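> pasting a predicted model and its sequence here:
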Amino acid sequence: MAGKAYIVGVGMTRFEKPETREWQYWDMAKEAGGKALADAGIGYEAVEQLPVGYCYQASTAGQRAAYELGLTGIPVYNVNNNCATGSTALMMARQFVESGLNDCVLALGFEKMKRGALGGGADGGDFSTSPVARHYGVMAAAHGFEMTPPTAQIFGNAAREHMERYGTTAEQLAAVGAKNHRHSAHNPNAQFQDVYTVEEILAAKTIHRPLTKLQCSPTSDGAAAAVIVSERFVREHGLAGRAVEIVAQAMTTDTEESFASGSCIDVVGKPMSRAAARQVYAAGGLGIEDVDVIELHDCFSVNELLTYEALGMCADGESGKLVADGATTYGGRWVVNPSGGLISKGHPLGATGLAQAAELVWQLRGTAGDRQVPGARVGLAHNIGLGGAAVVTVLRR
């Protein structure tokens, strides 16, 4: 029978610049998974299934990582959904539990990456066979194709469209980066803890106009994990004091709306995000007005602004003013990316969605330390992958 699902344990490694430390992906997975199990107060033998997310390792890397936690013979599912991989693993775990199939599932995500910009899903630079060929085709038709990192290029062009359409300013885009770098100063797990002014962010190296380096998420090594259990498991193991309910969750993919307009704003996923948010609000009986803290997919500063609009935090075109007015930081209406977000916390693709969940669990438990959002009771996570998948999750304590 269908029932509720709860997160009772979370863990993550520090996110680090690739090649900083001599460790393998199974080492980071062991660390994050072990922390999540310890947080829940259970052993690996209690875990019945294990979805494992990653993008850059070989097939069955999920099993190799799981073997460091235990050799119990449970099913391991290897998950790859681009940048939404971690939240996809979380969604699988929730479905296993809510369906009544399992009482305890571990969701794990990791990535061991290379330095430098992402290639955008092309093999050897040939975008004709890329899974995101249609997306880059829309961009090329409207803006051409330049010799800059392709993911920065498609989001940078979305930023230019937003500026032209709504009058969004470079300063408002930079304010996203300044906010998230400021937040990460209090996060010991973040790849960066440096604080920058808007002026310093604008003066940084341009990656693709108008985006500077300090408005772009870095490549990262790291892992994150979450233990998802049934209401019965919570009761039988005395975990009510640690449990955070997964109120609702939705995943969407591209529809005709993503491509019909020829706009990079749509092709990078705003319609997917809006649809996922609407589904979650309807399923959970909550709205954005009920949310206190948000971890969203700021792979580039512009995507944070687009996501404000997709989540219903403001009308289309008003997101630049929202961040500039301080509505999305401490003392504002919401606190968005208290962890530092992808821009400053880091972005190991397979781990990102689960790291968002970990941050929200800490926030809702009231254990986030110097970055604690006062009185946080409801949290929302937004994780998106180009190509495409958008996952929105609402958590409640």
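That came through, no problem. Residues are numbered from 1 along each chain as shown.
> only C-alpha atoms for contact and neighbour calcs from this point on.
Noted.
> contacts for stretch 301-321, please.
155-156, 158-159, 162, 165-169, 172-174, 176-177, 211, 215-216, 265, 270-271, 273-274, 277-278, 288, 296-298, 322-323, 343 (Cα atoms under 8 Å, 6 or more residues apart in numbering).
> from these, which land in strands?
L211 (DSSP state E).
> so which of the contacts of stretch 301-321 belong to helices?
Counting by DSSP state H, the part of these found in helices is 155-156, 158-159, 162, 165-166, 172-174, 176-177, 265, 270-271, 273-274, 277-278, 322-323, 343.
> from the contact counts, what lies against whichever helix or strand G353 is part of?
Using DSSP states H and E, G353 falls within helix 349-365. Packing partners of helix 349-365 (3 or more Cα pairs under 8 Å, 6 or more residues apart in numbering; DSSP states H and E): strand 5-12, helix 85-98, strand 104-111, strand 222-230, strand 244-252, strand 293-295, strand 378-385, strand 389-396.
> another structure for you, compare them:
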Amino acid sequence: MPYTPRKAYIVGVGMTKFDKPRGERDYPELGLEATVKALIDAGITYDHVETAAVGYCYGDSTCGQRVLYQLGLTQIPVLNVNNNCSTGSSAVAIAANAIMSGQVECALALGFEKMAAGSLGSAWNDRAPPMEGTMSQLFEIEGDKEYEVDDFGPFAARIFGAAGQEYCERYGATWDHIAQISAKNHKHSVNNPYSQFRASPSAEEVSKARKITRELTLPMCSPTSDGGAAVIVASEDFVKANKLEDRAVELAGMGIATDSPRLYEDKSRIELAGADMSRRAAQKAYQQAGVGPKDIQVIELHDCFAANELILYPALGLCAEGDAHKIVEAGDNTYGGKWVINPSGGLESKGHPLGATGVSAVVYLSLQVRGEAGAIQVKDREVKYALSNNVGLGGSAASFILTKPPFYKEGGHNKDRFGYDLASEVRPVSEEELAKVRSKHISDYVPPSLPESKL
């Protein structure tokens, strides 16, 4: 008989505020805060977690264990994940696959990052860079004839800026459209207390801001960030056994993809930015969920640079190739339009701690589906389906589609678990909250924790 995978459900979410790297909070604290909040939201302890996938890009080999040992030495598998900017989504996929395959009933996906200030760079100079093929393709396509290499700006920004420029050249859009996307995302972030930036520059101000590359200005670029995010993923049996029907969000579709030959064969700057793997991931997610772009109400997509949001509209099936700027002109990417895209503020505003980014999109969308997203909640329509997109050059792309399951019970709210509205107020976790979710079976073990002033 053909194998039919079980369904997976998000039953608990937690997150720290994303903030500018200042060296004030270390990754064990960031990861612990996010995990404790997710466990409290689910109403369970760490003893219920049977496996964990932990994503981060900047850190030594067992940072996941360093974080989770604070909750108890329960001997569960802890899998550390690094997949560039899609690291967080990769962790969610690993946790979901553990549920869907029947290996476990409850899994944790955690992502965090403690980043250095300034643009991204490699820690290695004695080995081949993973993206050397993409780098050589960009040099070949653009020529490097009119500009010195250093004039282009940071390499990631160069890729996405070049992709936006190609879209404008091909389809008649202008950089004013991209400035409008950036202004829209910054405006959304004003209502998100977890966002790194909460200013709201106009499109004109975005356009006139300091240039980072030939095309991109500073407000069009995501910042480096510190932060953490976590989700608890469970089976239907676990949901019902623990009476979590009032918070279970079904992972209806999941698509994970890497690059196709178009990365090199098309000689396209848009393809160098990962467009085809996003197409593939979205198509797989839609197919699995049995829905299409018109069924989606809210989207969190990977706007590491504002130009990437523009080229992702057709990649996610929201419009035909060449019509992305028409979505901008019609206001179909914000409240009152066809879709609300990046209500969190997107990476440009809420921040981009690489390991946490993909997990945070699932956190935000789970709250949207539950109707608990606070001031950024989509209120003019019921959120029946929510779509996330996460892109890591090099490459990996992930899309998830979330919805309420048929057995969902209205009436629950995270305020009942926390004593405050999780989406509207950012609070650190207390020693009491940590004690509440720490393993009870390892009662004679008191793990090293951060000073009380840090919790």
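Yep, it's here. Computed from a predicted structure; not experimentally measured.
> the nearest residue to V138 of structure 1 once chain neighbours are set aside: how many residues sit nearby?
Here the nearest residue to V138 of structure 1 in space, its sequence neighbours aside, is G262; by Cα to Cα, 6 or more residues apart in numbering that works out to 5.6 Å. Using other Cα atoms under 10 Å, G262 of structure 1 has 17 neighbouring residues.
> OK, contacts around V36 of structure 2?
Applying Cα under 8 Å, 6+ apart, the residues near V36 of structure 2 are 14, 429, 433-434, 437.
> show me what it aligns to in structure 1.
Correspondence of V36 of structure 2 to structure 1, assessed by TM-score structural alignment: G34.
> which residue, other than its chain neighbours, is closest to A390 of structure 1?
In space, A390 of structure 1 is closest to I384, 4.3 Å off (Cα to Cα, 6+ apart).
> same thing with P77 of structure 2?
T51 (5.1 Å).
> return the residue of structure 1 aligned against that neighbour.
Under TM-score structural alignment, T51 of structure 2 pairs with Q49 in structure 1.
> hmm, that match is touching N78, no?
No: with contact defined as Cα atoms under 8 Å, Q49 of structure 1 and N78 do not form a contacting pair (11.6 Å).
> thinking again about what came up before, and the match of V36 of structure 2, how far from V10 of structure 1?
For G34 of structure 1, the distance to V10 of structure 1 equals 9 Å [Cα to Cα, to the nearest Å].
> now swap in E146 of structure 1 and tell me
Applying Cα to Cα to E146 of structure 1 and V10 of structure 1 gives a distance of 41 Å.
> can you map out the strands along the stretch 1-150 of structure 1?
5-12, 50-53, 76-79, 104-111 (DSSP state E, counting those that start in this stretch).
> just say which of those strands is most tucked in.
strand 104-111 (a mean of 32; mean count of other Cα atoms under 10 Å).
> which bit of structure 2 covers it?
Under TM-score structural alignment, the match for strand 104-111 of structure 1 is residues 106-113.
> just stretch 82-94 of structure 1 next, same as before
Under the criterion TM-score structural alignment, stretch 82-94 of structure 1 matches residues 84-96.
> picking up where we left off before, of the helices and strands packed on helix 349-365 of structure 1, which approaches E68 of structure 1 most closely?
The closest of these to E68 of structure 1 is strand 104-111. By Cα to Cα, the value is 12.4 Å.
> show me what that closest one is packed against.
Packed next to strand 104-111 of structure 1, using 3+ Cα pairs under 8 Å, 6+ apart, are helix 25-40, strand 50-53, helix 85-98, strand 222-230, helix 349-365.
> correct me, but the residue nearest to P77 of structure 2 touches Q103?
No: using Cα under 8 Å, T51 of structure 2 is not in contact with Q103, being 9.3 Å away.
> looking at the two, which is more packed in?
Neighbour comparison, T51 of structure 2 and Q103: the larger count goes to T51, with 22 against 12 (by other Cα under 10 Å).
> matching residues in structure 2 for the helix holding G353 of structure 1?
Using TM-score structural alignment, helix 349-365 of structure 1 pairs with 354-370 in structure 2.
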